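Asker: turn this into a model:
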Amino acid sequence: MTDSLFEIDTPEGQAPLQHMPITDEQVAQLRAAFADAGINEQKERKAVIESCVVRPVNSLRDLHAADAHRVLSLIRQRKEARPKIVGGSAWDNREEETWIDRL
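Answerer: Got it, this is the predicted structure:
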């Protein structure tokens, strides 16, 4: 037994929560969140995940259950941060300034 104030006792034979494997339900939630946020490219998905867990990840199955919660939160934040397109054309709703705008 350690003298740490914040040590969480886990039953013997059970992994600590941060090392529990990701569940099938969490994998489905991550895939749905990526699709809902419009993050469809595999490279972009991997970049989002690795920026959150700060380690290389080859597939969703490499994540831990606790990682899935953090990644889901990040995906939701990114989705909410995107500007909402209310109306107008793609030209009116562009984010970057073009050479025509500088004339």
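
Asker: every contact and neighbour count from this point should use C-alpha atoms.
Answerer: Will do.

Asker: any idea how far residue 78 lies from residue 28?
Answerer: For residue 78, the distance to residue 28 equals 19 Å [Cα to Cα, to the nearest Å].

Asker: ok, residue 73 next?
Answerer: 15 Å.

Asker: structure for this one too, so we can compare:
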Amino acid sequence: MAIAEAIKEAIWTLGLMVDLGMEQHKLDVYCGSQSGIYLARYQVHYARTKHIDVRYHRVREVVVEGEIRLKKIATKENPIDMLTKVVDASKFKHRLDLEYVKQV
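Answerer: From the prediction side, this is the model:
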């Protein structure tokens, strides 16, 4: 689950913000997998979920505690897809214009 890596980075970012004395806000982590969000939010026991890695339990902990908020993002609106999938010029431009991508 890529969400575990994203949550790990979000936790690190929150810790850095605390160390720098910055105001700490809850972070939103966007995920394109509805099933990944469901597994992170709810403790379910299915034959396929009984061997879930320990790091996914940490994901569930921070989501349930409210430190991190998981949100669903539609594939059409996911800006990372322009870096990982084949997109034509119009879709690339659309993703650049999304509010998630800011020019520095």
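
Asker: what would you report as the TM-score here?
Answerer: Between these two chains, after superposing, the TM-score reads 0.24 (TM-score structural alignment, normalised by the length of the first structure); 49 aligned residues with a Cα RMSD of 4.9 Å.

Asker: so residue 73 and residue 28 of the first structure - more neighbours on which side?
Answerer: residue 73 (15 against 12; other Cα atoms under 10 Å).

Asker: tell me which element that one is part of?
Answerer: helix 65-81 (DSSP states H and E).

Asker: pull out the buried residues from that helix.
Answerer: 65, 67, 68, 71, 72, 74, 75, 79 (16 or more other Cα atoms under 10 Å).

Asker: my guess is the second one contacts residue 53, does it?
Answerer: So that's residue 67 of the first structure. Yes. Taking contacts as Cα atoms under 8 Å, residue 67 of the first structure lies within contact range of residue 53: 6.4 Å.

Asker: the lengthiest helix in the second structure - contacts with which helices or strands?
Answerer: If you go by DSSP state H, the second structure has its longest helix at helix 2-19. Counting by 3 or more Cα pairs under 8 Å, 6 or more residues apart in numbering; DSSP states H and E, the packing neighbours recorded for helix 2-19 of the second structure are strand 27-31, helix 54-65.

Asker: and the gap between residue 5 of the second structure and residue 91 of the second structure?
Answerer: On the measure of Cα to Cα, residue 5 of the second structure and residue 91 of the second structure end up 26 Å apart.

Asker: neighbour count winner among these two?
Answerer: Set side by side, residue 5 of the second structure and residue 91 show more neighbours around residue 91, with 16 against 13, by other Cα under 10 Å.

Asker: please identify the buried residues of the helix or strand where residue 95 of the second structure lies?
Answerer: Counting by DSSP H and E, the element that carries residue 95 of the second structure is helix 89-96. Buried residues in helix 89-96 of the second structure, counted by 16+ other Cα under 10 Å: 91, 95, 96.

Asker: of all those residues, which comes closest to residue 71 of the second structure?
Answerer: Closest approach to residue 71 of the second structure among the buried residues of helix 89-96 of the second structure (Cα to Cα): residue 95, at 17.9 Å.

Asker: the closest one reaches residue 89, doesn't it?
Answerer: No. Using Cα under 8 Å, residue 95 of the second structure makes no contact with residue 89, being 9.9 Å away.

Asker: spit out the residues that contact the two alike.
Answerer: The overlap between the contact sets of residue 95 of the second structure and residue 89 (Cα atoms under 8 Å, 6 or more residues apart in numbering) is empty.
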